[in-house]
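Engineer: One predicted model, sequence on top.
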Amino acid sequence: MKHCVVIGGGVVGLTTAWALLERGHGVTLVEREAEVAQGASRANGGQLSYRYVSPLADAGVPLKAVRWLLDPDGPLRFKPEASWAQWSWLMAFLRNCRGPVNRRATERLLALGAYSQTSFARLQAEAQLDAIALRAPGKLVVYRKPAEFARVAARVNGSGVEQALSHDECVALEPALADTEATLAGGIFTPGEAVADCHAFCAELHARLHQHEGFRGRLGAAVNGFLRDGQGGVRGVRTTEGDVPADATILAAGLHSRTLAATAGVELPIYPLKGYSLTAPIEDAHRPPEVSVTDFEKKILYARIGQELRVAAMVDLVGDDLSLDGGRLASLQRSVRATFPNAADYDRATPWAGLRPATPSGAPILGASGQPGLWLNVGHGALGFTFSFGTANIVAELVSGNTSPLPLDGLTL
């Protein structure tokens, strides 16, 4: 049995701690904030999209990006920086914007998504987390452009899982779409996809972790360096609340992982993709979508989480900027009021912005860091909630000296 330090109290760090405890290790979780799930896990989209995992980098994206940048309400914003991290990430992203590369990446992420779905079911059966607003209504991706819909529908017909639906069939499946101002060409429905409250999940799982005798939690303890042995291996962490020795140190701190890894001589190809969300209360008079809905062209997703509607959108490449941009929030309000005008009380919506730690390929980075004793579970982008259960088990197996349950091609540093 090893003693492990997990750095990061978001959904990736917490699920990693759980997976290590399951395998008999002792775990100290170190989180710099006073509470868990204060970063990208706080108010994200809430969708568990195990089958809708195609990376952002694809053959048509560079041309689409130009159009998005010219659209005041487009999903993309870009602020050039005098930063090697930004430009090197963009160059690597463009290298991934090729059809064959995207298809290979999608295949490996679909396998990871399926494994993560099974891993979540096992965790939920054992932990019995009740107050996370978990539902499995399925996911509907709606398309506005007939040509785009026809292309996707031709690919999914006969797949046996996804279903291509006409406009009328979309409205029959999700009656709230009858209120939209948009003319929809159709949609792709995937049964079984789920939604849940990621923040509530993290809080409940953290409480369950504290019931385990092998767990220790250190909140409000910022990591400022690593303990090293005589051979240069990592043997724990230095924090503002004291040193924590460990046999294995797992980095799962979202975007902050990039800075911490650099202090150990490890360069992580991670860049923040800033996203926004609105959380709007649902009253009796409202008609929210019950199915999880993604607007493909607008890149906006809608998920009913309990008595609230979570709306998440936008990819802003603006560095480590967490400010709430009034123009972007106004743009999001215009879009959601046009698409689901009667779904929730948007006047009382709570805005939020988060930084999603993304790799150029869209795949997380798992396993060995190249520094003995330091392991990685980072770079999940917008799919941290979805992939966290699977990646936690993969990393826990590797730390335990076992082989990965999935091939790691494309998923390592």
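Structural biologist: Cool, got the structure.
Engineer: CA atoms for contacts and neighbours, from now on please.
Structural biologist: OK.
Engineer: mind listing the helices for this protein?
Structural biologist: 11-22, 61-70, 84-95, 99-127, 146-156, 167-173, 198-209, 256-263, 326-339, 384-399 (DSSP state H).
Engineer: Just put those in JSON lines and tack on mean neighbour count and distance to residue 28.
Structural biologist: Below are those laid out as JSON lines (neighbours: other Cα atoms under 10 Å; distance: least, Cα to Cα, whole Å):
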{"stretch": "helix 11-22", "mean neighbour count": "26", "distance to residue 28": "8"}
{"stretch": "helix 61-70", "mean neighbour count": "13", "distance to residue 28": "41"}
{"stretch": "helix 84-95", "mean neighbour count": "15", "distance to residue 28": "31"}
{"stretch": "helix 99-127", "mean neighbour count": "17", "distance to residue 28": "19"}
{"stretch": "helix 146-156", "mean neighbour count": "14", "distance to residue 28": "45"}
{"stretch": "helix 167-173", "mean neighbour count": "17", "distance to residue 28": "46"}
{"stretch": "helix 198-209", "mean neighbour count": "21", "distance to residue 28": "10"}
{"stretch": "helix 256-263", "mean neighbour count": "17", "distance to residue 28": "17"}
{"stretch": "helix 326-339", "mean neighbour count": "16", "distance to residue 28": "38"}
{"stretch": "helix 384-399", "mean neighbour count": "26", "distance to residue 28": "14"}
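Engineer: Structure two is appended below for comparative analysis:
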Amino acid sequence: MKQHIAVIGGGVIGLSTAYALIRAGHDVTLIEQNADVGLGASYANGGQLSYRYVTPLADAGIPFQALRWMLKPSSPVSLRLRANPRQWRWMLSFLSACTRATNRRNAKLLLQLGLEGQAEMEIWRTEGLDGFLWRQPGKLVLYRNAATFMKAVAGIQNTTLEQALSPAECAEVEPAFAHLVPDLAGGIFSPEDEVADSHLFCRALKIALLNASGFQYLQEKATLLPDTNNKCTLTVGGRHFKTDQIVLAAGLNSREITAPLGIHLPLYGLKGYSLTLRPPAETLPTVSVTDYDNRVVYARLGNTLRVAAMVDIGAEDTIPNTKRLASLRTLVQQTLPKANTDHSSDSPWAGLRPATPTGVPIIGRSSCDNLLLNVGHGALGFTLAAGSAARIAKLVATDQTDRVQK
């Protein structure tokens, strides 16, 4: 049965959700308060669609490792403590999730969601969705620490989809990083992983949706208020908006939107950075690469190189920190010296990634009967977007079946 569904949020999660619901035959209104879609955390992320490399940040040993990182100005993680109960609640929940058993359980959940997303994305591309620099070059994760590498090798479940490589074999897979061989313990190559431009993907989805029957796009602010019969009321631009169901996919803003309903989402903004570089074409790597120990990702997007890194916990703005960017530029020069990039022409970006303490997104029905949640994807939003959208579409279909049976 066709329904009208309002989707709040025009980032990669909200757009993917709207697209999946349109494909399922529903009428959809997408509501985005910014000037255009994909301008938040979706704008300039790492570009990796790393469906098989979705290990949550919360893991055994991470708190102690993070303490060592924080003593270095160029560390992957920085922490600024604030007199903010929300930050402390999130951090305590994060610390409780830093066990090996919890990490493995959540990694399995993310892996399944990622693989569902890869299958869904393939369907969308086969149907004609394009224009976002999609490629399938595979991904190479480089390890400098031998113990960390052996731990990663022990976690391989399918040696066809994840291949353990020696340092020399890593250089064969991606020659642009060959000079790092003396510093490497090894690498893991996932030949089926992909890359694409998240912002261009958002724009491609918007174009496809605007051409679809039953779709409406509103550039307005959406709010939710309690209603009778265990439901909530949607207002758009201050006016009541009638709809059958609502899907909230507004990233970090979802916290404020659900607060009037008494729903307190365990989301926190982890500030991340990226640089979009334009080095000589012959120096661009082909394979997507992750420098694990430095927590830096490198992805070729067309004729540019997207470099993404760092987590600033406690930073509440999206203004790029000049010192953090300088450290990232230095690391890029050390890692890819042949690129010889003129950093005066690079494009820096910083954004707040909406993360749950466990790293597992919240996808499902809320305490309000007409409200579904699709939030908390952290740094994996692009990777998990299609799979999360497909799950929302299935939830809507299942709910319809249940109501008919009742």
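Structural biologist: In hand now; what should we look at? These numbers were taken from a predicted model, which means no experiment stands behind them.
Engineer: Please state their TM-score.
Structural biologist: Superposed pair, TM-score by TM-score structural alignment, normalised by the length of structure 2: 0.94. Supporting alignment: 399 aligned residues with a Cα RMSD of 1.8 Å.
Engineer: sorry, back to before: the helices of structure 1: which one's closest to residue 356 of structure 1?
Structural biologist: Closest to residue 356 of structure 1 of the helices of structure 1 is helix 384-399 (Cα to Cα; 8.4 Å).
Engineer: Let's have the helices of structure 1 in TSV, adding distance to residue 350 of structure 1.
Structural biologist: Shown next, in TSV, are those (distance: least, Cα to Cα, whole Å):
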stretch	distance to residue 350 of structure 1
helix 11-22	21
helix 61-70	25
helix 84-95	30
helix 99-127	28
helix 146-156	33
helix 167-173	28
helix 198-209	15
helix 256-263	25
helix 326-339	10
helix 384-399	21
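Engineer: right, and those helices - which one's nearest residue 277 of structure 1?
Structural biologist: Going by Cα to Cα, the one of those nearest residue 277 of structure 1 is helix 326-339, 8.5 Å.
Engineer: And the strands in the stretch 151-300 of structure 2?
Structural biologist: 163-165, 186-190, 194-195, 215-218, 222-226, 232-236, 239-241, 245-248, 268-277, 288-291, 296-301 (DSSP state E, counting those that start in this stretch).
Engineer: Between the ones you listed, which one is closest to residue 255 of structure 2.
Structural biologist: Nearest to residue 255 of structure 2, of all those, is strand 268-277, at 9.0 Å by Cα to Cα.
Engineer: what about the residue nearest to residue 82 of structure 2 when sequence neighbours are not counted, neighbour count?
Structural biologist: Spatial nearest neighbour of residue 82 of structure 2, excluding adjacent residues (Cα to Cα, 6 or more residues apart in numbering): residue 314 at 6.8 Å. Counted with other Cα atoms under 10 Å, residues neighbouring residue 314 of structure 2 total 18.
Engineer: For residue 314 of structure 2, what is the corresponding residue in structure 1?
Structural biologist: Structural alignment (TM-score structural alignment) places residue 314 of structure 2 against residue 318 in structure 1.
Engineer: gap between its match and residue 35 of structure 1?
Structural biologist: 26 Å (Cα to Cα, to the nearest Å).
Engineer: next one: residue 28 of structure 1
Structural biologist: Distance of residue 28 of structure 1 to residue 35 of structure 1, given as Cα to Cα: 15 Å.
Engineer: what about those two, which has more around it?
Structural biologist: Taking neighbours as other Cα under 10 Å, residue 28 of structure 1 and residue 35 compare with residue 28 leading, 20 against 15.
Engineer: can I assume that one is in contact with residue 2?
Structural biologist: No - counting by Cα atoms under 8 Å, residue 28 of structure 1 stays clear of residue 2, with 11.2 Å between them.
Engineer: hey, what's in contact with both of these two?
Structural biologist: The contact sets of residue 28 of structure 1 and residue 2 do not overlap (Cα atoms under 8 Å, 6 or more residues apart in numbering).
Engineer: possible to save the strands of the stretch 151-300 of structure 2 as CSV with distance to residue 208 of structure 2 and mean neighbour count?
Structural biologist: Listed next are those as CSV, based on distance: least, Cα to Cα, whole Å; neighbours: other Cα atoms under 10 Å:
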stretch, distance to residue 208 of structure 2, mean neighbour count
strand 163-165, 37, 20
strand 186-190, 30, 25
strand 194-195, 20, 24
strand 215-218, 10, 16
strand 222-226, 23, 19
strand 232-236, 23, 20
strand 239-241, 24, 12
strand 245-248, 19, 24
strand 268-277, 26, 25
strand 288-291, 27, 24
strand 296-301, 21, 25
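Engineer: Minimum distance to residue 8 of structure 2: which of the ones you listed has it?
Structural biologist: strand 245-248 (5.0 Å).
Engineer: Can you state the residues of structure 1 onto which that closest one aligns?
Structural biologist: Aligning strand 245-248 of structure 2 against structure 1 (TM-score structural alignment) gives residues 248-251.
Engineer: Spit out the contact partners of the residue lying closest to residue 91 of structure 2 once chain neighbours are set aside.
Structural biologist: Leaving aside its chain neighbours, residue 91 of structure 2 sits nearest to residue 357 (7.1 Å; criterion: Cα to Cα, 6+ apart). Residue 357 of structure 2 makes contacts with 58, 90, 91, 93, 94, 97, 266, 267, as judged by Cα under 8 Å, 6+ apart.
Engineer: Return the residue of structure 1 aligned against residue 357 of structure 2.
Structural biologist: Under the alignment (TM-score structural alignment), residue 357 of structure 2 pairs with residue 360 in structure 1.
Engineer: quick one: its match and residue 382 of structure 1, what's the gap?
Structural biologist: Relative to residue 382 of structure 1, and taking Cα to Cα, residue 360 of structure 1 is found at 12 Å.
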